[in-house]
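Trainee: Okay, here's the prediction I keep looking at, along with the sequence it came from:
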Amino acid sequence: MTGAAGSALAGGVLIGVAATLLLALTGRIAGISGILGGVLRPQRGELAWRLAFLLGLVAAGAAWLAWMPGAPPPRQGFPPVLLVIAGLLVGIGTRMGNGCTSGHGVCGLGRLSLRSLVAVVVFMATAIATTYVVRHAA
């Protein structure tokens, strides 16, 4: 398997392995919003692993861009105001959903959580509706 499908498969496997190892070794869920929240409100003994996890996410993306020939560059040219608004909306939605797509979709579904299944269905329905509106109705 090569190209985008191979990259997606490899990325999915790495995400699954990282989430499994984090849960097995620390008892923590690999939900990015929770990990970032713990960096913003640090508790004793919690900061180092959270920073390492987040830095690993950024480093892995940078390494992929640097070492994968033909990797598509990140999209650019978005209005900064819209990026800030989008980020705030994601943060609000994460708070309302009691977690993010990584926590519910990767970890929650893997643990057979009904709450996570409902959250993922809502996330996906919202994403589908938003994509339709942005691409076809606007």
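Mentor: Nice, thanks for sending it over.

Trainee: C-alpha from now on. contacts and neighbour counts both.
Mentor: OK.

Trainee: so which helix or strand takes in Leu23?
Mentor: Assigned by DSSP states H and E, Leu23 belongs to helix 3-26.

Trainee: Residues in contact with that helix: which ones?
Mentor: With contact meaning Cα atoms under 8 Å, 6 or more residues apart in numbering, helix 3-26 is reached by 28-30, 106-107.

Trainee: Take these and write them to a markdown table, including secondary structure and neighbour count.
Mentor: Shown next, in a markdown table, are the contacts of helix 3-26 (DSSP: H, G, I helix; E, B strand; the rest coil; neighbours: other Cα atoms under 10 Å):
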| residue | secondary structure | neighbour count |
| --- | --- | --- |
| Arg28 | coil | 15 |
| Ile29 | coil | 20 |
| Ala30 | coil | 25 |
| Val106 | helix | 21 |
| Cys107 | helix | 22 |
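
Trainee: got another, please set it beside the one above:
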Amino acid sequence: MTPFTPFASLAGGILLGLSAVLVMALFGRIAGISGITTGAVPGRRDNWSWRIAFVGGLVAAPLLILSVTGEPVQQTVPGNLVAMAIAGLLVGFGTITGSGCTSGHGVCGLARLSTRSLASVVTFMIFAAATVFVLRHLV
């Protein structure tokens, strides 16, 4: 069971929202992780340096938590590497097909009242609920 962490969740939500607003205000771009990481490859898009800094922040954050608290960030990952690889490929396919990822559509797109993002969020939430149901109750 996942522990209830309202303060950490609130802080994380505030930081996520702040980063989305800053990326939009400073660079005029949506803070979707799939677009940021794809554009972080040199030569792929203009202004890749801020994308490298954003991805670097994602990597540095757990290290900062470790240095401040003395404890590593707790993360549970399934041991089935084949299933994880298939899931990763499906997520990648979904981000290409849906023209963005959950963070781009769910955080930024909905905030901009984008109908395309609303359709994407409804679609991935339905499939997420169905996946959880199948994995927990049928498999």
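Mentor: Ah, there it is. None of these values were measured; they are calculated from a predicted model.

Trainee: what TM-score comes out when they're superposed?
Mentor: Once superposed, the chains reach a TM-score of 0.87 (TM-score structural alignment, normalised by the length of the first structure), with 136 aligned residues with a Cα RMSD of 2.1 Å.

Trainee: picking that back up, biggest separation within the contacts of helix 3-26 of the first structure, which pair?
Mentor: Maximum pairwise distance among those (Cα to Cα): 12.9 Å, between Arg28 and Val106.

Trainee: Which residue in the second structure aligns with Ala8 of the first structure?
Mentor: Counting by TM-score structural alignment, Ala8 of the first structure lines up with Ser9 in the second structure.

Trainee: quick one: that match from Leu15 of the second structure, how far?
Mentor: Distance, Ser9 of the second structure to Leu15 of the second structure, by Cα to Cα, to the nearest Å: 10 Å.

Trainee: Against Thr102 of the second structure, how distant is the closest residue to Leu118 of the second structure other than its chain neighbours?
Mentor: Closest residue to Leu118 of the second structure apart from its sequence neighbours, by Cα to Cα, 6 or more residues apart in numbering: Leu110 at 6.2 Å. Distance of Leu110 of the second structure to Thr102 of the second structure, given as Cα to Cα: 10 Å.

Trainee: Neighbour count: these two, which is higher?
Mentor: Neighbour tally, Leu110 of the second structure and Thr102, criterion other Cα atoms under 10 Å: the higher count belongs to Thr102, 21 against 18.

Trainee: That one: what's it in contact with?
Mentor: If a contact means Cα under 8 Å, 6+ apart, then Thr102 of the second structure has 32, 121, 124 as its contacts.

Trainee: so where does the last one fall, helix or strand?
Mentor: According to DSSP H and E, Phe124 of the second structure maps onto helix 115-133.

Trainee: Need the residues that contact that helix.
Mentor: Under Cα under 8 Å, 6+ apart, the answer for helix 115-133 of the second structure is 98, 102, 105-106, 109-110.

Trainee: which non-adjacent residue is nearest the residue most central in space within the second structure?
Mentor: Among the residues of the second structure, Ser103 comes closest to the average C-alpha position under Cα atoms, centre = their mean, at 4.8 Å. Closest residue to Ser103 of the second structure apart from its sequence neighbours, by Cα to Cα, 6+ apart: Gly32 at 5.0 Å.

Trainee: got a list of what that neighbour touches?
Mentor: 100-105, 108.

Trainee: Kindly recompute the last result at 10 Å.
Mentor: Residues near Gly32 of the second structure by Cα atoms under 10 Å, 6 or more residues apart in numbering: 20, 23, 95, 100-109.
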